[in-house]
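In: kindly return the folded structure for what I paste below:
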Amino acid sequence: MNKQLNITNPVYPIMIAIGIAHLINDTMQAVIPAMFPIFKSELGLTFTQIGLISFVLNIFASALQPVVGFVSDKKPMPYALPIGMVSSFIGIAVIALTTQYWIILIAVLFLGFGSAVFHPEGSRVSFMAAGSKRGLAQSIYQVGGNSGQALAPLISAYIFDIFGQRGAAIVLVATTFGIILLSKIAGWYKKQLEQERIAKKKRVLVSTLPPLTQKQVGIALALLFTIIFARSFYTTNITNFYVFYLMDHYDVSLRLGQILIFTFMAFGVVGTFFGGSLSDRIGRKNVIILSVVVPMPFCLALPYVSLWAAVLFLVIIGTLIMISFSVTVVYAQELVPTKIGTMAGLTTGFAFGMGAIGAMVIGMLMDHKGIDFTMMIVSLLPLLLLIAFFLPKDKPASTIA
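Out: Purely as a prediction, here's the structure:
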């Protein structure tokens, strides 16, 4: 029987490298929402068609991620990381060249596949490099991804607004670097697996949660997925569609609107970074509750305030609602500590899936009920986050020997 080993020494260069790779991966994903204004103005797509593009991208990635995570728990696949980014490279290249709606839908499948392969294996690399700093490692990893997503409005404002759809090809430069970087990380990953095989020791996650029955774990996961659903649905509305509300309701330019969306996402990156390390100190559940209670009134009031207040509210909401982003992944992994890849795939994949469904529903609502009505309805979603109070209480990681 293999011995189980909890590694306590963090490998910071790998933690940072996989975070950079995550940034590049999610920058490629960010190209799609960044192109929504281009798709609407140049290709004449409806909000529903735009929502379908996001749906195809995210639901495909959502469905595949748990599968990849489950397989990698049984047989890790180090070189799947650069292969996945090659798939994303192909998707971006096709999108830069086509004006056909159906080809765009096919191209985003390549992006979805690349994302589905990257996230579970990337999370596993983060875990292997984390040592005793699980919250910090997951934060660095997720900061990379959220930073890439945050670039979407800037890409829209300063690349697509100038170069049009073909500007997507510029991202391929970063993608090439990402493929090289992931090849190096995959080599380190493979060596770690070989060392574990020779030593007959296996890394395991030491959970901060008390012993739970299978039923309690199931209930906790259901609560956690509901939280991820509400958060993903709400943030998808802000990142993909709120720019149209800004342009329609406040009469701002597309460029200014995209800069304001970037502000929301950039402060979300800040929240993500501090959330993981904070959860190591005060506990995962406490951080999740913090991310629920404090931004709640600002979410509810956002559709009704003036422009200057909306900017301030976007900063507050972005920072606080995303504090729990990396924490929910770690919390799920600690609920089922023997399935690191599977739980990373389920939580991240579920977030992608809810974002996909959210994009479809919001697009249809905006087409049929109008922008203002849609924003008012979506502003109520964060109320669902209050179920975080019913999650099992954990101990701060710093108190675990």
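In: going by C-alpha atoms from here, please, whenever you check contacts or count neighbours.
Out: Noted.
In: who touches Leu57 in this structure?
Out: Leu57 makes contacts with 105, 108-109, 111-112, 356, as judged by Cα atoms under 8 Å, 6 or more residues apart in numbering.
In: mind jotting down where the strands sit in this protein?
Out: According to DSSP state E, the chain carries its strands in the segments 3-5, 201-203.
In: nearest to Ile170, of these?
Out: strand 201-203 (39.5 Å; Cα to Cα).
In: does anything pack onto the closest one? Which helices or strands?
Out: Secondary-structure packing of strand 201-203 (3 or more Cα pairs under 8 Å, 6 or more residues apart in numbering; DSSP states H and E): strand 3-5.
In: and the strand it packs on, what does it pack onto?
Out: On a contact count with 3+ Cα pairs under 8 Å, 6+ apart, strand 3-5 meets strand 201-203.
In: returning to what we had before: deepest of the strands of the chain, which one?
Out: Greatest average neighbour count among those goes to strand 201-203 (a mean of 16), per mean count of other Cα atoms under 10 Å.
In: returning to what we had before: buried ones among the contacts of Leu57?
Out: 105, 108-109, 111-112, 356 (16 or more other Cα atoms under 10 Å).
In: just send the residues you listed back as CSV, with distance to Thr319 too.
Out: Below are the buried ones among the contacts of Leu57 laid out as CSV (distance: Cα to Cα, whole Å):
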residue, distance to Thr319
Leu105, 32
Val108, 29
Leu109, 31
Leu111, 27
Gly112, 27
Ala356, 22
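In: closest one of the residues you listed to Val270?
Out: Once Cα to Cα is applied, the member of the buried ones among the contacts of Leu57 that ends up nearest Val270 is Ala356, at 24.3 Å.
In: quick one: that closest one from Ala266, how far?
Out: Look at Ala356 and Ala266: by Cα to Cα, to the nearest Å, they are 21 Å apart.
In: turn the strands of the chain into a markdown table, including distance to Phe244.
Out: Formatted as a markdown table, those follow (distance: least, Cα to Cα, whole Å):
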| stretch | distance to Phe244 |
| --- | --- |
| strand 3-5 | 51 |
| strand 201-203 | 47 |
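In: right, so of those, which gets closest to Ile219?
Out: Using Cα to Cα, the nearest of these to Ile219 is strand 201-203, at 26.6 Å.
In: where's that closest one relative to the chain centroid, distance-wise?
Out: 28 Å (Cα atoms, centre = their mean, to the nearest Å).
In: next: stretch 46-59.
Out: Relative to its parent chain, stretch 46-59 has a centroid offset of 17 Å by Cα atoms, centre = their mean.
In: run this one through as well so I can compare:
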Amino acid sequence: MGRRTSIALLAIGHACVDVYQGAVAALVPFFVAERAYGYATVAGIVLAASLLSSVAQPVFGALTDRRPMPWLLPVSTIVGGAGIALSGVTGSYGLTLVFVALSGIGVAAYHPESARTARLASEGSHSAMGVFSLGGNLGFATAPLLVAGVAAAGGLRMTPLLVFPALAGAVLCLPVLRAVARRHGGGERGAAVARGADDWGSFVRLSFAVIARSVVFLGLSTFLALYVQQRSGGGSVAGTVALFVLYLGGAVGSVVGGILAGRWDRVTVARSSYLVSIVAVAGVVVVPGPAISVFVALTSMGLYVPFSLQVTLGQDYLPSRVGTASGITLGLTVGIGGVASPVIGWLADRTTLQVALAPLILMPVVSWLLFRGLPEPGASHPGGRARVPRSRSRSGR
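Out: Modelled structure (predicted):
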């Protein structure tokens, strides 16, 4: 199996998993409508999925640094789907939290190992990693439409139908795992994509930038559908479309980020993207009416162009701990950002949703400032490819 086919299948599998990350926010309007949950209550559901997932991802990343665990890909995909599938079948808030948390654990287990596998399959290409990230973003984008279609068929009690993407994703990853094992020798071989000194200072700085990005993205994704309904007067359809635009723009942004990183360095591309995000997020919060969709799309592009670049930057800052780096940049930092969602919900319950969302404008400023001092790792070279040893044992680390 060639590199393009492997990356394409991994991207589709990534989409099947990230449907369940996007599904949590997409279910929020339906929880509000059918169960009369308040802003803070539904924010707690989003937090249950994101926080547990984020804390667990570095743990799974550290485990995959010690020993590759390719079996996690199909198993975690099914677990992630099962949690969301069960989330709508009970009227208990406690059980709903348990089920979305179960989905979060599945997502957590998937991402570090899938990022390691994708980096091996891509042979260090930033554009190929952008395609892999594209799959996840398309999954996010599909989630609101998929959830809306299922809910239209019978409300929250129909959520068991949402398990089917997980079943498809689990099957699609199997031939890729076999191909990567043959190419890199399996077992301990091929676990690392680069070797060198770990730059923990730059990695910590990058992590704080990703946290700031996560605050604004998760804050918007949690409340955007409800906010657009209020600002545009277009009802639930307008809210679903806005959430779809937020996620779909990310799919485009991840590809653009990979292309731009082949022309300029990753740090410069990410820093410029956060400048765009400052204006875009301000537009979402301030501009009323249908024009808000334009700023939603710009926000999505601005926040997602750096996304896959931040993952590979983290891997290059910690070349001997690729799984840990992936777990933190894809997980822990995202979940810490998600802690802000209940705060936004609490403030919205006491003021207005617009007032509660206004502080999010500052978050891209924080990311931009943090990226100003970051170096471009020496593991990359012009042409957008990182050096990847064909085979090197990780034993004795």
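In: now what about the TM-score between them?
Out: Superposed pair, TM-score by TM-score structural alignment, normalised by the length of structure 2: 0.89. Supporting alignment: 383 aligned residues with a Cα RMSD of 2.3 Å.
In: and which of the contacts of Leu57 of structure 1 is nearest Leu172 of structure 1?
Out: Leu111 (12.6 Å).
In: where in structure 2 does stretch 166-175 of structure 1 fall?
Out: The alignment of stretch 166-175 of structure 1 onto structure 2 (TM-score structural alignment) spans residues 157-166.
In: quick one: map Gly275 of structure 1 onto structure 2.
Out: Under the alignment (TM-score structural alignment), Gly275 of structure 1 maps onto Gly257 of structure 2.
In: who touches that match in this structure?
Out: Neighbour list for Gly257 of structure 2: 130, 269, 304-309 [criterion: Cα under 8 Å, 6+ apart].
In: counterpart of Tyr141 of structure 1 over in structure 2?
Out: Tyr141 of structure 1 maps onto Phe132 in structure 2, by TM-score structural alignment.
In: and its match, how many neighbours does it have?
Out: Look at Phe132 of structure 2: counted by other Cα atoms under 10 Å, it has 29 neighbours.
In: where's it relative to Pro175 of structure 2, distance?
Out: 16 Å.
In: and what of Gly38 of structure 2?
Out: Between Gly38 of structure 2 and Pro175 of structure 2 the computed distance is 45 Å (Cα to Cα).
In: and if you look at Leu218 of structure 2?
Out: Separation of Leu218 of structure 2 from Pro175 of structure 2 (Cα to Cα): 33 Å.
In: higher neighbour count, these two?
Out: More crowded of Leu218 of structure 2 and Pro175, by other Cα under 10 Å: Leu218, with 23 against 14.
In: alignment lookup: the more buried one to structure 1.
Out: Counting by TM-score structural alignment, Leu218 of structure 2 lines up with Thr236 in structure 1.
In: separation between its match and Gln142 of structure 1?
Out: From Thr236 of structure 1 to Gln142 of structure 1 the distance is 17 Å (Cα to Cα).
In: which position in structure 1 aligns with Val355 of structure 2?
Out: Here Val355 of structure 2 is matched to Phe373 in structure 1, going by TM-score structural alignment.
In: likewise for Pro175 of structure 2?
Out: Under the alignment (TM-score structural alignment), Pro175 of structure 2 pairs with Lys184 of structure 1.
In: now swap in Gly91 of structure 2 and tell me
Out: Aligned partner of Gly91 of structure 2 by TM-score structural alignment: Thr99.
In: list the contacts for the aligned residue in structure 2 for Val305 of structure 1?
Out: Here Val305 of structure 1 is matched to Val287 in structure 2, going by TM-score structural alignment. Contacts for Val287 of structure 2 were tallied using Cα under 8 Å, 6+ apart; there are none.
In: same check, this time on the one 3 residues further on
Out: Contacts were defined as Cα under 8 Å, 6+ apart; by that measure Pro290 of structure 2 touches Ser232.
In: now do Thr328 of structure 1
Out: Applying Cα under 8 Å, 6+ apart, we find Thr328 of structure 1 in contact with 224, 228, 284, 288, 347.
In: and which of those is nearest to Asp367 of structure 1?
Out: Looking across the contacts of Thr328 of structure 1 and measuring by Cα to Cα, the closest to Asp367 of structure 1 is Ile228, at 25.7 Å.
In: check contacts around the nearest residue to the closest one once chain neighbours are set aside.
Out: For Ile228 of structure 1, ignoring the flanking residues on the chain, the nearest one in space by Cα to Cα, 6 or more residues apart in numbering is Ala351 at 6.0 Å. Residues near Ala351 of structure 1 by Cα under 8 Å, 6+ apart: 62, 228-229, 232.
In: by neighbours, which of those wins?
Out: That'd be Ser62 among those, by other Cα under 10 Å, with 28 neighbours.
In: before we move on, the earlier item: count the residues that sit near the match of Gly91 of structure 2.
Out: The number of residues packed near Thr99 of structure 1 is 14, by other Cα under 10 Å.
In: if we can go back for a sec, of all the contacts of Gly257 of structure 2, which two lie farthest apart?
Out: The span of the contacts of Gly257 of structure 2, defined through Cα to Cα, is set by Gly130 and Val269 at 13.5 Å.
In: those two: who's more crowded?
Out: Ranked by neighbour count (other Cα under 10 Å), Gly130 of structure 2 and Val269 place Gly130 first, with 29 against 20.
In: ok, the more buried one to Gln310 of structure 2 distance?
Out: According to Cα to Cα, Gly130 of structure 2 stands 11 Å off from Gln310 of structure 2.
In: do the same with Gly302 of structure 2
Out: As judged by Cα to Cα, Gly302 of structure 2 and Gln310 of structure 2 stand 13 Å apart.
In: got it, and Gly38 of structure 2?
Out: For Gly38 of structure 2, the distance to Gln310 of structure 2 (Cα to Cα) stands at 34 Å.
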